[in-house]
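Participant: No sequence on hand, only this structure:
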């Protein structure tokens, strides 16, 4: 898809890390089998990422048709807002339990069911006859989308070696930004030329096509055949490969201080990114005097910067942490520091090129720690509960960042003004930095603890 260039953890490198590939090293494996093993993980990534784009396109297309719904059904702004917030509410409430269920029931089956639910629910949006029916349909969209991000990234990480997890996680999570932009832009064009109902229908059809491809090409058996165990740096204890019957207790998601720091650092660093996503259109409208449509277009550039930064920062992190996995923590801290400084200074300046440049730099690094924190959570938790672990991180991202940030800034803006509220927002990075510093300090003990859990769980697996 052009997002992850091959120099960062090429497929050839990835193949050598698989246990069967190590066995077949030396040229004994047929060339066509080697190429097949190289290609399949990237096929999994491409299809899972495409479904994530569909996820956010189905979620955000609503924003493009707000004016049409308001005109056709005479809806109030609060009713329009409820159609958006109901999806976020379901995601916040259901991510963890559905991720836990996916770890037990099967991740491929879970992802397939989720995509079918949100696609059909989006189709229901297209035929809704009134506000109440549309609200119910949007409720179902939220149910379908709730755990897709956490389970999807768990599937992807299972077939790639940990040294590229930051780049993959950053790219996958950035799909939310890219999908939102595509959904709003495409939905608006379709609504103008056809109708708002066709905007929803187009997203639904796309989702159903993609889920059919995903189900045909991605299976639990093929994922198991390509699964890659945890690799370790020389300074870390090796973790024995995760067999299909090896499971650890759910409590292991919360008993490591290092993983708690990753949850907290990841959620807090999303606070300011969420504020930028929600409030930059209003900022350009009020501070630069741009009309709402032009303010939205300018803001979309900064949204794309946030998404691009998530990808690039993940790639940078994988580069600097190849021989020292704990450097992921250092990278995450550095990204927070850069964004804190850039945005903190930028929002203090008068409107103009210097301010835009600094805000652009801050936006690029605003969510740059997302990939590293997801990779840390994956490294500090057992594969058998990894979707649940990443679901916990998703909850932290939503509770501490995506939901809280825009709401808090809205309250502050009512009292201090939007610019003053935005000037205070970057200070939250200081809390994220503290959490990440402590996480780095406890990282080695967290990896050692994972080693003991894995060993104990493996010892209790009945022999076949």
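Facilitator: Looks like it arrived, so ask away. None of these values were measured; they are calculated from a predicted model.
Participant: going forward, measure contacts and count neighbours with C-alpha atoms only.
Facilitator: Fine.
Participant: who are the neighbours in contact with residue 134?
Facilitator: Residue 134 makes contacts with 83, 124, 125, 128, as judged by CA atoms under 8 Å, 6 or more residues apart in numbering.
Participant: If any of these are buried, put those into a PyMOL selection.
Facilitator: To isolate the buried subset of those in PyMOL, counting by 16 or more other CA atoms under 10 Å, use the following:
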select buried, resi 83+124+125+128
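Participant: ok, residue 57 touching residue 184?
Facilitator: Yes - between residue 57 and residue 184 there is a contact under CA atoms under 8 Å: 7.2 Å.
Participant: Counting neighbours, go ahead and name the busier of those two.
Facilitator: residue 57 (29 against 21; other CA atoms under 10 Å).
Participant: ok so, going back, can you tell me which of the contacts of residue 134 is closest to residue 313?
Facilitator: residue 83 (33.1 Å; CA to CA).
Participant: From residue 131, how far out is that closest one?
Facilitator: 9 Å (CA to CA, to the nearest Å).
Participant: Residue 376: which element?
Facilitator: Element membership for residue 376, per DSSP states H and E: helix 370-379.
Participant: what packs against the next helix or strand after that helix?
Facilitator: With elements assigned by DSSP H and E, the helix or strand that comes after helix 370-379 is helix 386-396. Judged by 3 or more CA pairs under 8 Å, 6 or more residues apart in numbering; DSSP states H and E, helix 386-396 is in contact with helix 77-105, helix 148-158, helix 257-287, helix 370-379.
Participant: want to compare, so here's the second one:
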């Protein structure tokens, strides 16, 4: 028990600053309960009370009612009663305390509003990009264009995105995310509307270049902003919803463009889908953004200076030397290589190998795409559930999904009859496993990258996806089809998700080491 002395102060006592008394902590005593081993209570449990009483500004500890006290000898209960100071979260290596993962940085309603705007902008992003695919026959008849010229109308958007995505990310990280979202949305919407007034093929091609310029900075800015506004335990679901909007926009653009063109002409289709994007771009200005932060580790005088282009290049070098990020870039590129090739060649495969009519082949291909949309709906909660138990297990979940997708597709193209319902069902299940993994890519990148470089890291992934994925996939399958058969080409294409799965297996082993290098930063949001 405690004793009070006014004359002698042992070495293990703490003087009280408000009285002349000296509060002395007793020696650690040994307790024993029936049927249990002896254990010793640590002296720190009592020193916390002595230190608290030594501060005159600290209120005295609350007395625990006798009815709420635990049994004599219950170690955890005694420790909880004696310790009155709550645990303090230790700062990280940079000296900044990590924010709680359970908090909503800007509030639940404001975060949901931001996610809704980003989701709808993602829908019209891909509507404006893909609407031209359903209008190609009408444009070909009006201007007597070749198939090469028509294909250029589609490819020029990806080329423009590839050229401008990294420069756009510089302004996203250094300037403002919400302003870049609004600016990008306005650019691609105005460019889509300008397509309706094109007087020649050159004018239409030039307008399509600006559609890609607007879409270049949208995805990195949206992912970086949404990741910061939601608590970490909900981050996977929030990012998956933004990716779902893009997935829904592609089929909506094809259906809406064909319907409007058949009733009022192809020019009206461009004009109709451009208006909602302009409205949503204005609403994006009401999103709460966080203040840009510097990635440089030192917080001295050099951090007060404005970051230069050399600092940005150095930051790119840091990102490209992170093993886990390189694995994500490789896996995402292989995934898009398979997706880009399948979207363009699956109808032809079903017609040549399965004997389907063009209408049947198009319908089945659209149904297979629904499996990817279902995957986008499921992957977000799965990522959040995995994070709850083991955060570094997220790459392993993605790897398993890709390996299952690749195995099922290899089985469908090599062992099952082409165009049969069994093959279609197996391909659909494979699409469910691996079709919506884009949210997982962005989640890993956000976890492994400083907030001041997240948009840049995502832009590097988008660059690899567009150059080596969407652009290269159809060409590779066409080359293999010319030298072998289309069925053989589709079978070999199944190895892309298998290799992507292996890349994320490697990421699983490097994830924790790279995550430990990331500094925790308290982001400050606009009022």
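Facilitator: Looks like it came in fine. No experiment lies behind these values; they were computed from the predicted model shown.
Participant: need the contacts of residue 134 of structure 1 in CSV with secondary structure, can you?
Facilitator: As requested, these are arranged in CSV below (DSSP: H, G, I helix; E, B strand; the rest coil):
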residue, secondary structure
83, helix
124, helix
125, helix
128, coil
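Participant: and the two most separated of the contacts of residue 134 of structure 1?
Facilitator: 83 and 124 (13.6 Å).
Participant: What is the nearest of the contacts of residue 134 of structure 1 to residue 306 of structure 1?
Facilitator: Closest to residue 306 of structure 1 out of the contacts of residue 134 of structure 1 is residue 83 (24.9 Å), distances taken as CA to CA.
Participant: After alignment, which residue of structure 2 pairs with the closest one?
Facilitator: Superposed on structure 2 with TM-score structural alignment, residue 83 of structure 1 falls opposite residue 153.
Participant: now its match, nearest residue through space, not along the chain?
Facilitator: Nearest residue to residue 153 of structure 2 in three dimensions, chain neighbours excluded: residue 205, at 5.9 Å (CA to CA, 6 or more residues apart in numbering).
Participant: Return the residue of structure 1 aligned against the one you found.
Facilitator: Per TM-score structural alignment, residue 205 of structure 2 is aligned with residue 135.
Participant: which residues in the stretch 151-300 of structure 1 form helices?
Facilitator: With DSSP state H, counting those that start in this stretch as the definition, the stretch 151-300 of structure 1 shows helices at residue ranges 165-193, 196-217, 220-226, 257-287, 292-320.
Participant: Select, out of those helices, the one closest to residue 391 of structure 1.
Facilitator: helix 257-287 (10.2 Å).
Participant: Now do that closest one: distance to the chain's middle.
Facilitator: 13 Å (CA atoms, centre = their mean, to the nearest Å).
Participant: what's that helix packed up against?
Facilitator: helix 292-320, helix 353-366, helix 370-379, helix 386-396, helix 404-416, helix 418-424, helix 428-459.
Participant: thinking again about what came up before, with the contacts of residue 134 of structure 1 in mind, which one is nearest to residue 142 of structure 1?
Facilitator: residue 83 (10.3 Å).
Participant: That closest one and residue 137 touch, don't they?
Facilitator: No - between residue 83 of structure 1 and residue 137 there is no contact under CA under 8 Å: 9.3 Å.
Participant: Which residue ranges of the stretch 51-200 of structure 2 form helices?
Facilitator: Counting by DSSP H, counting those that start in this stretch, the helices of the stretch 51-200 of structure 2 are 75-82, 108-143, 147-174, 177-195.
Participant: Save those helices as TSV, and put in distance to residue 523 of structure 2 too.
Facilitator: Putting these into TSV (distance: least, CA to CA, whole Å) gives the following:
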stretch	distance to residue 523 of structure 2
helix 75-82	33
helix 108-143	15
helix 147-174	13
helix 177-195	13
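Participant: can you tell which of these is closest to residue 513 of structure 2?
Facilitator: Among the helices of the stretch 51-200 of structure 2, helix 147-174 sits nearest to residue 513 of structure 2 (CA to CA), with 24.5 Å.
Participant: about what we covered before: now the match of residue 205 of structure 2: how far from residue 126 of structure 1?
Facilitator: Taken as CA to CA, the span from residue 135 of structure 1 to residue 126 of structure 1 is 12 Å.
Participant: And for residue 317 of structure 1?
Facilitator: 42 Å.
Participant: So what does residue 314 of structure 1 match up with in structure 2?
Facilitator: So residue 314 of structure 1 corresponds to residue 380, using TM-score structural alignment.
Participant: What residues sit buried inside the strand or helix carrying residue 139 of structure 1?
Facilitator: Assessed by DSSP H and E, residue 139 of structure 1 sits inside helix 131-145. Of all the residues in helix 131-145 of structure 1, those buried under the rule 16+ other CA under 10 Å are 131, 134-145.
Participant: in the superposition, what's the average offset of it relative to structure 2?
Facilitator: Compared with structure 2 after the fit, helix 131-145 of structure 1 shows a mean deviation of 0.7 Å (mean CA distance after the TM-score superposition for structure 1).
Participant: okay, which residue is most central for structure 1?
Facilitator: residue 173 (2.6 Å; CA atoms, centre = their mean).
Participant: if I line the two up, what does that residue land on in structure 2?
Facilitator: In structure 2, residue 173 of structure 1 lands on residue 243 (TM-score structural alignment).
Participant: Now residue 326 of structure 2: closest residue in space that isn't a chain neighbour?
Facilitator: residue 320 (6.7 Å).
Participant: Give the aligned equivalent of that neighbour in structure 1.
Facilitator: Residue 320 of structure 2 maps onto residue 254 in structure 1, by TM-score structural alignment.
Participant: neighbours of that match, just the number please.
Facilitator: The burial count for residue 254 of structure 1: 14, using other CA under 10 Å.
Participant: Relative to residue 260 of structure 1, how far out is it?
Facilitator: 7 Å.
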